[in-house]
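J.: Return a 3D structure for these sequence lines:
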Amino acid sequence: MEGDLRAVRERMLEAARGHAVFDGWSEATFRAACRDVGIAPELGRALFPRGAVDLAVADHRAGDRAMAAALGREDPGALRFRDRVARAIRLRLELADRERARRAAALFALPQHAATGASLLWGTADAIWRALGDRSEDVNWYTKRATLSAVYAATLLYWLGDESEGQAASWDFLDRRIGDVMRFESAKARAREHPLLGRLLAVPGRLLRDVRPPADHGADLPGRISEPEAP
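T.: Below you'll find the predicted structure:
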């Protein structure tokens, strides 16, 4: 039974993709997908309670999985780490349908869906870091994803409006954003080596040293503070 429902979900999502290009992730798209699959809208809502919103969420997460699978088939050994990050973001965008992504961006820009959109951006950043083998178990788990979320969101918006051949301008934009991050990280490293700044930066470091990521890294959870060690 569960397998049958999963198959219906997949068929609904595939049907909705064709309609979303023209009607956006809307009620019209949801009802058209139900009609194409041959199920009543009531059953469709049992599978996708928020209708087209949940279809858009499923489409986005499928894109994350496709990116991770494609990255896993490549050999990143010859690339610098910053280039591996850029490659993952580029893959994520190249595997997406730009019109569907544009319609999704419009949907998740609405105030009532903004939190869902932010969660999806975080999920994409998490999927990229996991695909790249990140094993962070402290506050770096959060800072890496927060930074990458910002880079990905900015590049996504640029890419949606990019009319350059092969979206070359988008990839140049992406390289500049990653360059900005690398310069910031270098500045932080130099600050830590400074006698005075190093001592000042050590204070928040001590406060955050017990922060841990969610037990299930894929869960939508804020993480946890580990129990202090016994004296």
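J.: From here on, just use CA atoms for contacts and neighbour counts.
T.: Fine.
J.: show me the contacts for residue 186.
T.: Applying CA atoms under 8 Å, 6 or more residues apart in numbering to residue 186 gives no contacts.
J.: helix, strand or coil for residue 163?
T.: The three-state assignment at residue 163 reads coil, by DSSP: H, G, I helix; E, B strand; the rest coil.
J.: How about residues contacting stretch 109-120?
T.: 57, 60, 61, 105, 107, 108, 220.
J.: Quick check: the third one vs residue 76, distance?
T.: From residue 61 across to residue 76, the span is 23 Å (CA to CA, to the nearest Å).
J.: between the two, who's got more neighbours?
T.: residue 61 (17 against 14; other CA atoms under 10 Å).
J.: Can you tell me the element the more buried one falls in?
T.: helix 52-72 (DSSP states H and E).
J.: Check which residues of that helix are buried.
T.: By 16 or more other CA atoms under 10 Å, the buried positions in helix 52-72 come out as 52-61, 63-68, 71.
J.: elements contacting it?
T.: helix 2-23, helix 27-37, helix 81-94, helix 114-131 (3 or more CA pairs under 8 Å, 6 or more residues apart in numbering; DSSP states H and E).
J.: Here is the second sequence; please produce its structure so I can put it next to the first one:
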Amino acid sequence: MAYEDATLDEIRSALAPEVAANAAFDGWNTRAVDAAAGALGIDADVARLAFPGGPVDMIDAWFAHIDAEMHARLPAATLAAMKIRQRITTLVETRLEIAAPNREALRRALAILALPQNALRAAKLGWRSADVMWRAAGDTATDYNHYTKRAMLGAVYAATIAVFLDDESEEFADTRAFLARRIENIMQVEKVKAGMLGNRERVPSLSRFIGRLRYPAV
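T.: The predicted structure follows:
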């Protein structure tokens, strides 16, 4: 593909996976950007303009690439045939599979995001990953469930990545087992929440009861 007429957004998207591949060796810096630009035939100066925020912008672009690749590998029709537990599990596992070739780059990325000055951006990126997965899974909640689901999945995803980074088992079997246990925890919480809401709907309303005492039906 020729990039002479490409926008910075298009250049950033194209560079993102290449930058990640080089970040494992060069770190998340301009050396990785220059190497990625050289591989794609993009002017190095233009490539650097695509990441004005430095390393965090590079990491952000790579995570966005993982989002897009996840959607490409798991179209809505594929996910629709699964139960919700399987959808979430498959979405997380697919993200890890996409990141696996650049696991060292991911380790370095998380170290950068853990710096105090990057805390807010890190939180936003974590939330975005969880939101993208829940939306892909078909979640349309707009009440407090919208937030609790994403908070729980974000925590599970972060914990699973921590296991994944040091997992030397065959085909990341230990990571998959850990994820399965954590997803089970989420499903149990969702069942409890559903039960509580159901019980609350069956509890007589005190205000309606008092109203009937004051204004009896004729």
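J.: TM between them?
T.: Superposed pair, TM-score by TM-score structural alignment, normalised by the length of structure 2: 0.77. Supporting alignment: 195 aligned residues with a CA RMSD of 2.6 Å.
J.: Residue 28 of structure 2: how many residues sit nearby?
T.: 24.
J.: what's the closest non-adjacent residue to the spatially most central residue of structure 1?
T.: By CA atoms, centre = their mean, structure 1 has its centre lying nearest to residue 124, at 1.5 Å. Nearest residue to residue 124 of structure 1 in three dimensions, chain neighbours excluded: residue 64, at 5.9 Å (CA to CA, 6 or more residues apart in numbering).
J.: what residue of structure 2 takes the place of the one you found?
T.: Using TM-score structural alignment, the partner of residue 64 of structure 1 in structure 2 is residue 67.
J.: For that match, give its distance to residue 30 of structure 2.
T.: With CA to CA as the criterion, residue 67 of structure 2 and residue 30 of structure 2 are 23 Å apart.
J.: now for residue 105 of structure 1: what does it line up with in structure 2?
T.: So residue 105 of structure 1 corresponds to residue 110, using TM-score structural alignment.
J.: In three-state terms, label the residue mapped onto residue 48 of structure 1 from structure 2 for me.
T.: Aligned by TM-score structural alignment, residue 48 of structure 1 pairs with residue 51 of structure 2. Local secondary structure at residue 51 of structure 2 is given as coil here, using three-state DSSP.
J.: Residue 51 of structure 2 contacts residue 13, correct?
T.: No - at 10.6 Å, residue 51 of structure 2 does not count as touching residue 13 under the criterion of CA atoms under 8 Å.
J.: Looking at the two, which has the bigger crowd around it?
T.: Legend: neighbour count by other CA under 10 Å for residue 51 of structure 2 and residue 13, higher for residue 51 (24 against 18).
J.: Could you find the closest non-adjacent residue to the more buried one?
T.: residue 57 (5.4 Å).
J.: now that neighbour: how far from residue 39 of structure 2?
T.: In terms of CA to CA, residue 57 of structure 2 sits 20 Å off from residue 39 of structure 2.
J.: go on, residue 90 of structure 2?
T.: 32 Å.
J.: Same drill for these two, tell me which one is more crowded.
T.: Neighbours were counted for residue 90 of structure 2 and for residue 39 using other CA under 10 Å; residue 90 has more, 18 against 12.
J.: What's the match for that one in structure 1?
T.: Under TM-score structural alignment, residue 90 of structure 2 pairs with residue 87 in structure 1.
J.: With residue 120 of structure 2 instead?
T.: That one, residue 120 of structure 2, aligns with residue 115 by TM-score structural alignment.
J.: and its match, how far is that from residue 109 of structure 1?
T.: Residue 115 of structure 1 is 9 Å from residue 109 of structure 1, by CA to CA.
J.: swap in residue 180 of structure 1?
T.: From residue 180 of structure 1 to residue 109 of structure 1 the distance is 26 Å (CA to CA).
J.: Also residue 132 of structure 1?
T.: Taken as CA to CA, the span from residue 132 of structure 1 to residue 109 of structure 1 is 29 Å.
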